[in-house]
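Undergrad: below is the structure, and that's it, no one-letter string:
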């Protein structure tokens, strides 16, 4: 999931700045994508990503096997996200599946009431879907949440996920089983993408989401954007063709790869007075 080349690690520990830059930039996106799904808040996810990248950089000198840098970085990432003391704004809401279901039932309205263009509708529907699926995950405890994200969204094997979480495989499988059952029960009952008979549909959530500021279209539309527009109907049809046990996972995996530029900030920090102290750590060799 996190790919860090052995030669980049070796060169970075010898003081090669280009190698260090490449290493940080290669790690930032997978770390941010894991952090955003764990915290359901872009600002909190960027803060966590920055902290994780700095931790990785400042501990490169202690890494005994440069060839295993990716797995090592993933363990650091998972440990940091599970043990993070500060809660994101979404986590602070302390959502339960029951409370989240009640929230989704508040104020549904026809999409036409939003008065949007077709392009704006597609963007709004995708934002609603992304926001809902991220918030849904926070109904799980952090331990169950990260097990679900690793196994169902990023599709790590039991061996890989258990190693990343530093727990035994049977313990990981039990966590994944519990998380999977909870998410599946909820989506089958509430999510119109997973089940046509469910009570909640993205199109009915756009108006209340715009009113409460949970989504916004300012700056979201690039008139020169030639990317394929979000097609909710196609997603719904594809998900509902799957076996029910895989439908919820397919919904979660439908979210895009999220982008961040937090690596630039981390690399800037390396150019400050702290750079000297970091370089001393990087050039240390394990005993």
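TA: Now that the structure is in, tell me what you want to look at. What you are looking at is a predicted structure, and each value in this text was computed from that prediction instead of being measured.

Undergrad: from here on, just use CA atoms for contacts and neighbour counts.
TA: Noted.

Undergrad: how close does the closest residue to residue 111 other than its chain neighbours sit to residue 36?
TA: Counting by C-alpha to C-alpha, 6 or more residues apart in numbering, residue 203 is the residue found nearest to residue 111 once chain neighbours are left out, at 5.3 Å. Per C-alpha to C-alpha, to the nearest Å, residue 203 is found 24 Å from residue 36.

Undergrad: ok, now residue 154?
TA: The gap separating residue 154 from residue 36 is 13 Å, by C-alpha to C-alpha.

Undergrad: and if you look at residue 165?
TA: Residue 165 is 17 Å from residue 36, by C-alpha to C-alpha.

Undergrad: the residue nearest to residue 111 and residue 125 touch, don't they?
TA: Yes. At 6.4 Å, residue 203 counts as touching residue 125 under the criterion of C-alpha atoms under 8 Å.

Undergrad: try this one side by side with the last:
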């Protein structure tokens, strides 16, 4: 798995070679450069809008912008910086959708979780998937939902810096701020999320009564988890900490980092039929017209 955020000598050279060929009309090179980054854009989008289907739509919007602006890339910055600036600007300014449709605060989110009654786990014979998968789905859905309580800038900063592990320098380049400013934004997002989880979530603080197993049936009853259509669990083949293994941030503040491990253990999602989905997008009339593809 290519990790675009690794900072090593020579990183990005393959991007440059593919971009050069793509700008000359090589469709295979265009597909290759987009596939190198598609899943990473998608994983950012999921944490901005929650619902994978909405995240696919956001990813397509970003990739269309990348394709239609590719001719303007002159190599004055790394292709990674150029591409993820487009991604960042899009997700910070796009229309609200998915989980963002109704604004959340930590207070309203805590109240919503408290209102979900504790129930025994469902009878294994009554559900179409293994019960532990339902518990995992509830955990991922709940902790992903917590991110929606952060404002967009905090959410994106946390996704880049804490979940994907980008450095302050790379994060600052993408967000178009200084490394110090990126680090300060990340510290605030960490603090706000950790304070909430420390007072609410049994995964972080064992003295909290909330437990994923106890809430799973309630999540099912409320429609937050659909046993017939899991949003997160069956869609991954690896975890964030595996896909982004080379980008692990140093511990640089006093916040308990146990909560961060929860997010690094989230699934690294891939769009359904990734290559076919991309090719269908490239066949859209507006894309073909822009690229003058054969």
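TA: Okay, I see it. All values reported here derive from a predicted model rather than from experimental measurement.

Undergrad: give me the TM-score for this pair.
TA: Scored against TM-score structural alignment, normalised by the length of structure 1, the superposed chains reach a TM-score of 0.83; 261 aligned residues with a C-alpha RMSD of 2.6 Å.

Undergrad: ok so, going back, and residue 154 and residue 36 of structure 1? which has more neighbours close in?
TA: Neighbour count, other C-alpha atoms under 10 Å: between residue 154 of structure 1 and residue 36, residue 36 has more, with 21 against 17.

Undergrad: alignment lookup: that one to structure 2.
TA: Here residue 36 of structure 1 is matched to residue 46 in structure 2, going by TM-score structural alignment.

Undergrad: what's the closest non-adjacent residue to that match?
TA: Using C-alpha to C-alpha, 6+ apart, the nearest residue to residue 46 of structure 2 is residue 55, at 5.0 Å.

Undergrad: which residues are in contact with the one you found?
TA: Contact partners of residue 55 of structure 2, counting by C-alpha atoms under 8 Å, 6 or more residues apart in numbering, are 42, 43, 45, 46, 48, 49.

Undergrad: now for the third one, how many residues are close by?
TA: Pointing back at residue 45 of structure 2 there. By other C-alpha under 10 Å, neighbour count at residue 45 of structure 2 equals 26.

Undergrad: using the three-state scheme, assign it.
TA: helix (DSSP: H, G, I helix; E, B strand; the rest coil).

Undergrad: quick check: closest non-adjacent residue to it.
TA: Residue 45 of structure 2 sits nearest to residue 55 (C-alpha to C-alpha, 6+ apart), 5.0 Å away.

Undergrad: what lines up with the one you found in structure 1?
TA: Looks like residue 55 of structure 2 aligns to residue 45 there (TM-score structural alignment).

Undergrad: hang on, its match in a helix?
TA: Yes. Counting by three-state DSSP, residue 45 of structure 1 is located in a helix.

Undergrad: ok, the nearest residue to residue 4 of structure 2 once chain neighbours are set aside - how many residues close by?
TA: Leaving aside its chain neighbours, residue 4 of structure 2 sits nearest to residue 80 (6.7 Å; criterion: C-alpha to C-alpha, 6+ apart). For residue 80 of structure 2, the neighbour count with other C-alpha under 10 Å is 19.

Undergrad: what about residue 80 of structure 2, distance to residue 63 of structure 2?
TA: Distance from residue 80 of structure 2 to residue 63 of structure 2, by C-alpha to C-alpha: 13 Å.

Undergrad: what helix or strand is residue 271 of structure 2 on?
TA: Using DSSP states H and E, residue 271 of structure 2 sits in no helix or strand.

Undergrad: residues contacting it?
TA: 39, 42, 56, 277.

Undergrad: what residue of structure 1 matches up with it?
TA: Counting by TM-score structural alignment, the partner of residue 271 of structure 2 is residue 260.

Undergrad: ditto for residue 21 of structure 2
TA: Residue 21 of structure 2 maps onto residue 11 in structure 1, by TM-score structural alignment.

Undergrad: pull up the gap between the residue nearest the centre of structure 1 and residue 278 of structure 1, please.
TA: Centroid check for structure 1 by C-alpha atoms, centre = their mean gives residue 37 as the closest residue, at 2.8 Å. According to C-alpha to C-alpha, residue 37 of structure 1 and residue 278 of structure 1 sit 30 Å apart.

Undergrad: repeat that for residue 153 of structure 1.
TA: With distances taken as C-alpha to C-alpha, residue 153 of structure 1 is found 34 Å from residue 278 of structure 1.

Undergrad: and if you look at residue 193 of structure 1?
TA: 48 Å.

Undergrad: repeat that for residue 50 of structure 1.
TA: Distance from residue 50 of structure 1 to residue 278 of structure 1, by C-alpha to C-alpha: 15 Å.

Undergrad: more neighbours, these two?
TA: The neighbour comparison of residue 50 of structure 1 against residue 278 (other C-alpha under 10 Å) goes to residue 50, with 22 against 19.

Undergrad: buried stuff in the host helix or strand of the more buried one?
TA: Element membership for residue 50 of structure 1, per DSSP H and E: helix 42-58. Within helix 42-58 of structure 1, the residues that count as buried by 16 or more other C-alpha atoms under 10 Å are 42, 44-46, 48-50, 52-54, 56-58.

Undergrad: ditto for stretch 283-294 of structure 2
TA: 287, 291.

Undergrad: of all the contacts of residue 55 of structure 2, which comes closest to residue 293 of structure 2?
TA: Relative to residue 293 of structure 2, the closest of these is residue 42; by C-alpha to C-alpha it sits at 24.7 Å.

Undergrad: doesn't that closest one fall inside a helix?
TA: Yes. Looking at residue 42 of structure 2 with three-state DSSP, it is inside a helix.

Undergrad: wait, what's in contact with it?
TA: 55, 56, 58, 59, 269, 270, 271.

Undergrad: the residue nearest to the centre of structure 1 reaches residue 148, doesn't it?
TA: No. Assessed by C-alpha under 8 Å, residue 37 of structure 1 is found out of contact with residue 148, at 10.3 Å.

Undergrad: on that earlier part again, give me the mean deviation of the helix holding residue 50 of structure 1 from structure 2.
TA: Its matched residues in structure 2 lie on average 0.9 Å from helix 42-58 of structure 1 after superposition (mean C-alpha distance after the TM-score superposition for structure 1).

Undergrad: which strand or helix spans the equivalent of residue 84 of structure 2 over in structure 1?
TA: Using TM-score structural alignment, the equivalent of residue 84 of structure 2 in structure 1 is residue 74. Using DSSP H and E, residue 74 of structure 1 sits in helix 69-83.

Undergrad: off-centre distance for that helix?
TA: Mean C-alpha position of helix 69-83 of structure 1 versus that of the full chain (C-alpha atoms, centre = their mean, to the nearest Å) differs by 14 Å.

Undergrad: what residues of it count as buried?
TA: So for helix 69-83 of structure 1, counting by 16+ other C-alpha under 10 Å, buried means 69-78, 80-82.
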